[in-house]
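**Student:** The following block contains a protein sequence and its predicted model.
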Amino acid sequence: MKTTLSIIAVLAAATGSLAQNITIPATNGSLPKAGANGCAPGYYPGTDTVIFTVPYTYQQVLSIIGNYTNLTWSGSSANSVTTNNSQALAANNWTPGSARFYDIAGAHVIETITTYSKPANGPYVEIHTVAPLSIPSVNVSFYSDFDGQVWKPICNGAATWSNFTINFCPTNATTAAAVLHQLHTTDAMTVGTFLGGKNFTSCGVLAGGNGTATPSAFGGANGTAASGPSATASPMAYTGDAVGRVSNVLLMAGTAAVVAFVCSSI
């Protein structure tokens, strides 16, 4: 919850206030009514955060992530994402209520913007909902009323810091947290890969002209599920096999969740 509040603070500074009265698509895009635990019956509350820094400028990062329907950096093939807002598509100017639709790893995904800000000098702020979906390969379903990301320049503009925070309601909190943590970590790393593959250690090292040491990737789930750091992982290059790439991520995350469950039971 603390991390979520920190993102909201960034949003308030960037946009003045959070968007209100957002209309979620009524067909297959609505969120279930919350129960006593904050989630629909059979779902349980969870949250996960990934923080990652790449040694590239905010403008370079924006060239990769700045189009809401271009998710090649997140494992979708080019031109595979559609939207309900053709006007925003033409102008690349996304507004609350804009939804995107895509299929990946056996899941049909509907994500609807609630807050969106893309100033030229940062920070980039995007918050959307995720309609209920199922991932067959790891036997988990979930939905989210807050799936947010912030990208902002640091190191006098030489690097870009990111925060991916999601509050979600899954059928299995441990598995869903592991999957989402791995996906968001890989997403952030892939942005760096697309821009040249250098890794970040510190502003001082970067100022000295060497940005190629161990990447800065840390974070974890807070609350109902655990997910460990990924400080030494290597960036995954996008090869064009979007579904295969995501399937590999899901397999790794699902395996990690099973191992964590077994170890906690011993």
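**Tutor:** The structure has been received and is ready for your questions. Residues are numbered from 1 along each chain as shown.
**Student:** When you work out contacts or count neighbours from here on, use the C-alpha atoms and nothing else.
**Tutor:** Fine.
**Student:** Helix or strand for the nearest residue to Glu126 once chain neighbours are set aside, just tell me which one.
**Tutor:** Here the nearest residue to Glu126 in space, its sequence neighbours aside, is Tyr116; by C-alpha to C-alpha, 6 or more residues apart in numbering that works out to 4.6 Å. In the assignment (DSSP states H and E), Tyr116 maps to strand 107-117.
**Student:** Tell me which helix or strand comes right after that strand.
**Tutor:** Next element after strand 107-117 (DSSP H and E): strand 124-135.
**Student:** Show me what the following helix or strand past that next one is packed up against.
**Tutor:** Per DSSP H and E, the first helix or strand lying C-terminal to strand 124-135 is strand 140-154. For strand 140-154, the packing partners by 3 or more C-alpha pairs under 8 Å, 6 or more residues apart in numbering; DSSP states H and E come out as helix 58-65, strand 124-135, strand 159-170, helix 173-194.
**Student:** can the ones you listed go into CSV with extra columns for mean neighbour count and distance to Thr112?
**Tutor:** Converted to CSV, the helices and strands packed on strand 140-154 look like this (neighbours: other C-alpha atoms under 10 Å; distance: least, C-alpha to C-alpha, whole Å):
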stretch, mean neighbour count, distance to Thr112
helix 58-65, 18, 16
strand 124-135, 23, 5
strand 159-170, 25, 14
helix 173-194, 25, 18
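**Student:** and of the ones you listed, who's closest to Ile104?
**Tutor:** Closest approach to Ile104 among the helices and strands packed on strand 140-154 is made by strand 124-135 (9.0 Å; C-alpha to C-alpha).
**Student:** returning to what we had before: can you redo the helices and strands packed on strand 140-154 as JSON lines with distance to Ala88?
**Tutor:** Listed next are those as JSON lines, based on distance: least, C-alpha to C-alpha, whole Å:
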{"stretch": "helix 58-65", "distance to Ala88": "15"}
{"stretch": "strand 124-135", "distance to Ala88": "15"}
{"stretch": "strand 159-170", "distance to Ala88": "24"}
{"stretch": "helix 173-194", "distance to Ala88": "23"}
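**Student:** So for Gln149, which of the ones you listed sits nearest?
**Tutor:** Proximity to Gln149, assessed across those by C-alpha to C-alpha, is greatest for strand 159-170 (4.4 Å).
**Student:** And here is the other one:
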Amino acid sequence: MTMPRWTREPLVHFLIAGALVYAFFAWTGGTAVDPSSRVIDVDRNAQAELALQFERTMGRSPTDAELDAQIEQYVRDEVLYREALRLGLDQDDAIVRRRLVSKMDMAAGAAAEMAEPDDATLQAFLDDNKERYQTALNSSFDQLYFTDKTAAEAALGRVLGSDGWQGIGEAISLPPTMKSASQRDIRAQFGEEFSGVLAALETGEDWRGPLRSGFGWHIVRLRERSAGETGFDALRQQLSNDWRSAQVAERKERAFDLLRDAYRIEIDR
């Protein structure tokens, strides 16, 4: 008999193993649970695991009394867990269902969470997602200031096609020219309204306006706009984290798609 395609996928084998581990041993630290057993064996390995969990939480090893308390809590949890299984409380429980679904997702993405991509992998990820790592747009522009909108409109007609624009505007303590200025810098100098309208303009040799700021009115010439980028070395850790997250999400979806192929879905409409 020919086995379905999905049964030959290594990822499916991994998920099946993960399902068995998480579904049946989820709250036992890796030890199989037999609800009919009346023996709870807290061996040296179990005690060492409890001590390690305490150390991870508290940042130090437990005292003898603290370890005894951890063991007592473990025994209490184990007794209640086994009794819950005997009563079937794990069945048709939305919380338990969600927990197992979450653990299956974790099983699918576990390998990716530990992966360490090399620089070539990160560079390829950066190339494919360059827009995510661009800084805010930088703008180079000239501006002339006027207290009155009508004066700004009149000046716009005079300055078009003229090279002697510097002496046309009114005096103010704002830079007539800004080069490769970030949106933050422009907003700090001219205000939110001005920076927002400037960001919507297209570059060119023509003057435009009037644009309003907190000071009055401006006509502007947006000469250049560029998107800055942070260097690879500065981005390496962020790229590594983002790449790993993308891999986890991709593996979860691929695992689900493979497993879903084994089911016939019937939905009443």
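**Tutor:** In hand now; what should we look at? This one's a predicted model, so the numbers in the text were calculated from it and none came from an experiment.
**Student:** TM-score for the pair, please.
**Tutor:** The TM-score (TM-score structural alignment, normalised by the length of the first structure) is 0.20; 101 aligned residues with a C-alpha RMSD of 6.7 Å.
**Student:** Ile7 of the first structure is nearest to which of the helices and strands packed on strand 140-154 of the first structure?
**Tutor:** strand 159-170 (7.9 Å).
**Student:** what's the closest one packed up against?
**Tutor:** In this structure, strand 159-170 of the first structure makes packing contacts with helix 2-15, strand 46-54, helix 58-65, strand 140-154, helix 173-194, judged by 3+ C-alpha pairs under 8 Å, 6+ apart.
**Student:** quick one: which of these is nearest Val109 of the first structure?
**Tutor:** Among these, strand 140-154 comes nearest to Val109 of the first structure, with 9.9 Å by C-alpha to C-alpha.
**Student:** Show me what counts as buried in that closest one.
**Tutor:** 140-154 (16 or more other C-alpha atoms under 10 Å).
**Student:** And stretch 248-259 of the first structure, by the same measure?
**Tutor:** Those would be Val249, Leu250, Ala253, Gly254, Thr255, Ala256, Ala257, for stretch 248-259 of the first structure by 16+ other C-alpha under 10 Å.
**Student:** In terms of secondary structure, what does whichever strand or helix holds Met252 of the first structure contact?
**Tutor:** Per DSSP H and E: Met252 of the first structure is located in helix 242-265. Packed against helix 242-265 of the first structure by the contact rule (3+ C-alpha pairs under 8 Å, 6+ apart) you find strand 99-104, helix 173-194.
**Student:** Who are the packing partners of the last one?
**Tutor:** Just to be clear, that refers to helix 173-194 of the first structure. Counting by 3+ C-alpha pairs under 8 Å, 6+ apart, helix 173-194 of the first structure packs on strand 46-54, helix 58-65, strand 140-154, strand 159-170, strand 216-221, helix 242-265.
**Student:** Can I get the ones you listed in TSV including distance to Ile127 of the first structure?
**Tutor:** Output for those, formatted as TSV (distance: least, C-alpha to C-alpha, whole Å):
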stretch	distance to Ile127 of the first structure
strand 46-54	14
helix 58-65	13
strand 140-154	4
strand 159-170	9
strand 216-221	18
helix 242-265	22
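**Student:** Looking at these, which is nearest to Ala178 of the first structure?
**Tutor:** helix 242-265 (5.1 Å).
**Student:** ok and the closest one relative to strand 140-154, angle-wise?
**Tutor:** 100 degrees (axes from the mean of the first three to the mean of the last three C-alpha atoms, to 10 degrees).
**Student:** What angle do strand 124-135 and helix 242-265 of the first structure make with each other?
**Tutor:** Going by the same axes, to 10 degrees, helix 242-265 of the first structure makes 80 degrees with strand 124-135.
**Student:** can I get the buried residues of stretch 248-259 of the first structure in CSV with distance to Tyr124 of the first structure?
**Tutor:** Converted to CSV, those look like this (distance: C-alpha to C-alpha, whole Å):
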residue, distance to Tyr124 of the first structure
Val249, 25
Leu250, 27
Ala253, 27
Gly254, 30
Thr255, 33
Ala256, 31
Ala257, 31
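**Student:** Which residue, other than its chain neighbours, is closest to Thr177 of the second structure?
**Tutor:** Residue nearest to Thr177 of the second structure in three dimensions, not counting chain neighbours: Asp142, with 4.4 Å by C-alpha to C-alpha, 6+ apart.
**Student:** C-terminal to the helix or strand containing the one you found, what's the next element?
**Tutor:** In this assignment (DSSP H and E), Asp142 of the second structure forms part of strand 134-146. Next in sequence after strand 134-146 of the second structure, counting helices and strands by DSSP H and E, comes helix 149-159.
**Student:** Could I get the buried residue list for the helix or strand just after that next one?
**Tutor:** Using DSSP H and E, the next helix or strand after helix 149-159 of the second structure towards the C-terminus is strand 177-182. Burial within strand 177-182 of the second structure, assessed by neighbour count using 16+ other C-alpha under 10 Å, is assigned to Met178, Ser180, Ala181, Ser182.
**Student:** and the residues you listed as a markdown table, adding distance to Met114 of the second structure?
**Tutor:** Shown next, in a markdown table, are those (distance: C-alpha to C-alpha, whole Å):
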| residue | distance to Met114 of the second structure |
| --- | --- |
| Met178 | 46 |
| Ser180 | 40 |
| Ala181 | 40 |
| Ser182 | 37 |
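**Student:** contacting residues around the closest residue to Thr165 of the first structure other than its chain neighbours?
**Tutor:** Leaving aside its chain neighbours, Thr165 of the first structure sits nearest to Thr49 (4.4 Å; criterion: C-alpha to C-alpha, 6+ apart). For Thr49 of the first structure, the contacting residues are Thr3, Asn163, Phe164, Thr165, Ile166, His181, Gly219, Gly220, Ala221, Asn222, by C-alpha atoms under 8 Å, 6 or more residues apart in numbering.
**Student:** Swap in 6 Å and give it another go.
**Tutor:** The contact partners of Thr49 of the first structure, taken as C-alpha atoms under 6 Å, 6 or more residues apart in numbering, are Phe164, Thr165, Gly219, Gly220, Ala221.
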